[in-house]
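In: model the structure of this input:
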Amino acid sequence: MNNFKKVALSLLVAGLAVGFSAFRTSDKKADALANTYYILSSNTNYQKVSGSQMPNLEGCRETADHPCVISFASDPGPSNLNPTSLPATPNFQSSEKGVWAP
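Out: Just a heads-up that it's a prediction; the model follows:
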């Protein structure tokens, strides 16, 4: 009976260790899923934003023909983009149109 308790306790501890490790997040995985955001800094230029958080949309101030904030699931590369010839379709476009001014 004593041996049975040791085996049961061992299985319980092993099960808990495996169960809790399934819910750990990896920092590398989170970075890989981060969007790259661009703000419309002038009527003819999107500028890459540092970090992976979406800029505050309250920064959209002036009227323009393009969305104030756009994002891509993967980094298209350049730090400045022309709004009329984007390298790919953004996966996010703000409904607010205008130049972003903090």
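In: every contact and neighbour count from this point should use C-alpha atoms.
Out: OK.
In: for residue 62, give its distance to residue 41.
Out: The gap separating residue 62 from residue 41 is 10 Å, by C-alpha to C-alpha, to the nearest Å.
In: now for the two: what residues contact both?
Out: Common neighbours of residue 62 and residue 41 (criterion: C-alpha atoms under 8 Å, 6 or more residues apart in numbering): 99, 100.
In: neighbour-wise, which of these two wins?
Out: Remark: of residue 62 and residue 41, residue 41 carries more neighbours, 18 against 13, as counted by other C-alpha atoms under 10 Å.
In: so that one, which state does it fall into?
Out: strand (DSSP: H, G, I helix; E, B strand; the rest coil).
In: for comparison, sequence B:
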Amino acid sequence: MGKAKARNEEVSALIGFVSARNEEATARNVAVSARNEETNARIGVVSAPNGVVNARNRAVSARNEEATARNRAVSAQNEEANAQNEEATARNNAVSALNKGANAQMR
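Out: Purely as a prediction, here's the structure:
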């Protein structure tokens, strides 16, 4: 009987030791949770303005895409105008050559 009682006391002491460690860990966890809640609150304060900035950035991006589409359309028109100018230049050069030939014959 003495051995069993001694063993029970050892086990009880171990249980008490483990319980104390668990209470310490719980206290640390509570402190960490409090810090996490503070951090989350700060993140929330920053997140709201970020949402506003993100919305503005999306609006600017949409306007930029519209401007890019307009610029592409203008570029296409410019390329068409350049092609027409090259054709006109070729015609003008041909006329100029004819005029030079006619002027030479008139001399």
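In: report the TM-score for the pair.
Out: The TM-score (TM-score structural alignment, normalised by the length of the first structure) is 0.32; 51 aligned residues with a C-alpha RMSD of 4.0 Å.
In: what's the next secondary structure element after the helix or strand where residue 11 of the first structure lies?
Out: Taking DSSP states H and E as the definition, residue 11 of the first structure sits inside helix 2-21. Moving toward the C-terminus from helix 2-21 of the first structure, the next helix or strand (DSSP H and E) is helix 27-32.
In: please enumerate the strands of the second structure.
Out: Counting by DSSP state E, one finds no strands in the second structure.
In: how close does residue 37 of the first structure get to residue 14 of the first structure?
Out: 42 Å.
In: those two: which is more packed in?
Out: Taking neighbours as other C-alpha under 10 Å, residue 37 of the first structure and residue 14 compare with residue 37 leading, 25 against 11.
In: with adjacent residues omitted, what lies nearest to the more buried one?
Out: Ranked by C-alpha to C-alpha, 6 or more residues apart in numbering and with sequence neighbours excluded, the top spatial neighbour of residue 37 of the first structure is residue 71, at 4.3 Å.
In: show me what the helix or strand containing that neighbour is packed against.
Out: Following DSSP H and E, one finds residue 71 of the first structure within strand 69-72. Under the contact criterion of 3 or more C-alpha pairs under 8 Å, 6 or more residues apart in numbering; DSSP states H and E, strand 69-72 of the first structure touches strand 36-42, strand 92-93.
In: for those strands, which one sits closest to residue 80 of the first structure?
Out: Nearest of those to residue 80 of the first structure, taken as C-alpha to C-alpha: strand 36-42 at 8.2 Å.
In: can you name every helix or strand that that closest one contacts?
Out: Using 3+ C-alpha pairs under 8 Å, 6+ apart as the test, strand 36-42 of the first structure ends up in contact with strand 45-48, strand 69-72, strand 97-100.
In: rebuild the ones you listed as CSV, extending it with distance to residue 18 of the first structure and mean neighbour count.
Out: Compiled in CSV, those are given as follows (distance: least, C-alpha to C-alpha, whole Å; neighbours: other C-alpha atoms under 10 Å):
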stretch, distance to residue 18 of the first structure, mean neighbour count
strand 45-48, 40, 20
strand 69-72, 35, 24
strand 97-100, 47, 23
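In: to residue 81 of the first structure, which of those lies closest?
Out: strand 45-48 (4.9 Å).
In: can you name the next helix or strand after the closest one?
Out: strand 60-67.
In: noted, bye for now.
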